[in-house]
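K.L.:
Sequence first, then the predicted structure:
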Amino acid sequence: MKVTKSEFVVSAVGPAQYPDDALPEIALAGRSNVGKSSLINRLISRKNLARASATPGKTQQLNYYRVNDDLYFVDFPGYGYAKVSKAQRAQFGVMIEKYLLNREELKLVLLVVDMRHPPSKDDISMYEWLQHYDRPVCVVATKADKIPKTKWPKHIKIVKETLGFKPYHSLVMFSSETGLGKDELWEVIESRIGAGDDQSEAPTS
């Protein structure tokens, strides 16, 4: 997709704040500081539209970014935030679960993991939860530029085995620094939102 326009729209804490223009939504889930903001910025070819926080747990809402008036990226609060209270974690969990279960505009969840390390318990729990509720998911293994190319297959194998990855899901190796995987990930996203198709014939599976 050629991105000609992108903008931050709203930080939402519940359905009352969600946009009501019915555009497709692509959600990003992952642990704090895994690189979700950098991934969004690389996809839309902007340096600082999505602001990466130096403080884990700083993002406490669903941050909506509109792209080309075609879709939204919805950046979730990062999980695994050590400095956030249990009550706040529970509140975030309820907010995210309600969104994932009830949001009709949701077309795909990008589960962002750090390719350098085996997926965390939180990553595994999120993947299993999405699978249980049949939510569409694509695993994005980022920070590939931090690993020698010769070791990529080994690290991808560890990611898949640790998650219990299902072959009918997509997995894209990505680097926000070099742009590796950008075109491939856009292809996955476009296939989910029916880009280029008549909307009445857009894929629903």
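P.N.:
Sure thing, it's come through.
K.L.:
going forward, measure contacts and count neighbours with C-alpha atoms only.
P.N.:
Noted.
K.L.:
Point to the residue nearest the middle of this structure.
P.N.:
With distances taken as Cα atoms, centre = their mean, the residue of the chain nearest its centroid is Leu28 (2.0 Å).
K.L.:
Take this one as well and set it beside the first:
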Amino acid sequence: MNEAFAEQARKLLTGRVEFLLSAPQLKFLPEPTVPEIAFAGRSNVGKSTLLNELTGRKKLARASVTPGRTQELNIFDVGDPVQLRLVDMPGYGFAKAPLKVVQKWRGVVNGYLRGRPVLKRTMLLIDARRGLKDIDREVMRMLDGAAVSYHLVMTKADKVKPSLLENTLAEVTAEAAKHPACHPRIFATSSETGQGIADLRSEILDAITAK
């Protein structure tokens, strides 16, 4: 991406961003009038922190103390007039979650992924310190089955030694190649240092403007 495009993406994502609504069920979703970019990931992967960094906010998305606490689709309007919506999906990782909560999560998320015509891209967040886990692979298969194009986004890249990060990226890239809906470009990001944030913003803008 060139510098002008990157600046356009930065201005959009750090401009007007406002919370629209929380949808505990699909019937509460807003009318599908603008492109949407969804963010998914295990609980405590750093999803809220990444969303805050992308939008230049401190408290756009709340980082929950209790993993898996958010069980709704939180939706944010971006732009004035609105040009896209960011969808903060419930974190997964159900070590302490009741079965009914897990089933509800699957129903809402699967329904959203399969039936949302304006969903342009899903960003699936992976903790750089831990790499892909079985539950991440399960969600990747869900995205493949829904034919939803998605990127893998490594978070907390600053917490890993460069050599180890390189190895993890290589492993994740090789595995991503086996998934038909997974975009080949993998992002390594850090909300602490800003690593990869500009590239991710540009990718979001590209996803919503590509013909």
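P.N.:
Here it is on my side, so go on. In this text, all values refer to a predicted model and were calculated from it rather than measured experimentally.
K.L.:
about what we covered before: what is the equivalent residue in the second structure for the residue nearest to the centre of the first structure?
P.N.:
Applying TM-score structural alignment, one finds that Leu28 of the first structure aligns to Phe39 in the second structure.
K.L.:
Verify the stated contact: its match with Leu125.
P.N.:
Yes: between Phe39 of the second structure and Leu125 there is a contact at 7.3 Å, judged by Cα atoms under 8 Å.
K.L.:
one step back: residues touching the match of Leu28 of the first structure, list them.
P.N.:
47, 86-89, 122-125 (Cα atoms under 8 Å, 6 or more residues apart in numbering).
K.L.:
again with Glu105 of the first structure
P.N.:
Glu105 of the first structure neighbours (Cα under 8 Å, 6+ apart): 22-25.
K.L.:
repeat that with 10 Å
P.N.:
Going by Cα atoms under 10 Å, 6 or more residues apart in numbering, Glu105 of the first structure touches 19-26, 71-72, 99, 193.
K.L.:
what does Val153 of the second structure give?
P.N.:
Val153 of the second structure touches 39-41, 122-128, 185-189, 196, 200, counting by Cα under 10 Å, 6+ apart.
K.L.:
and with 7 Å instead?
P.N.:
Residues in contact with Val153 of the second structure, defined by Cα atoms under 7 Å, 6 or more residues apart in numbering, are 123-126, 186-188.
K.L.:
Quick check: the aligned residue for Glu203 of the second structure in the first structure?
P.N.:
Under the alignment (TM-score structural alignment), Glu203 of the second structure maps onto Val188 of the first structure.
K.L.:
Just the element for its match, please.
P.N.:
Using DSSP states H and E, Val188 of the first structure sits within helix 182-193.
K.L.:
For the second structure, just list every one of the strands.
P.N.:
Secondary structure of the second structure, counting by DSSP state E: strands at 17-23, 36-41, 73-78, 84-88, 119-127, 150-155, 187-188.
K.L.:
out of those strands, nearest to Gly56 of the second structure?
P.N.:
strand 17-23 (9.6 Å; Cα to Cα).
K.L.:
tell me which strands and helices the closest one is in contact with?
P.N.:
For strand 17-23 of the second structure, the packing partners by 3 or more Cα pairs under 7 Å, 6 or more residues apart in numbering; DSSP states H and E come out as strand 73-78.
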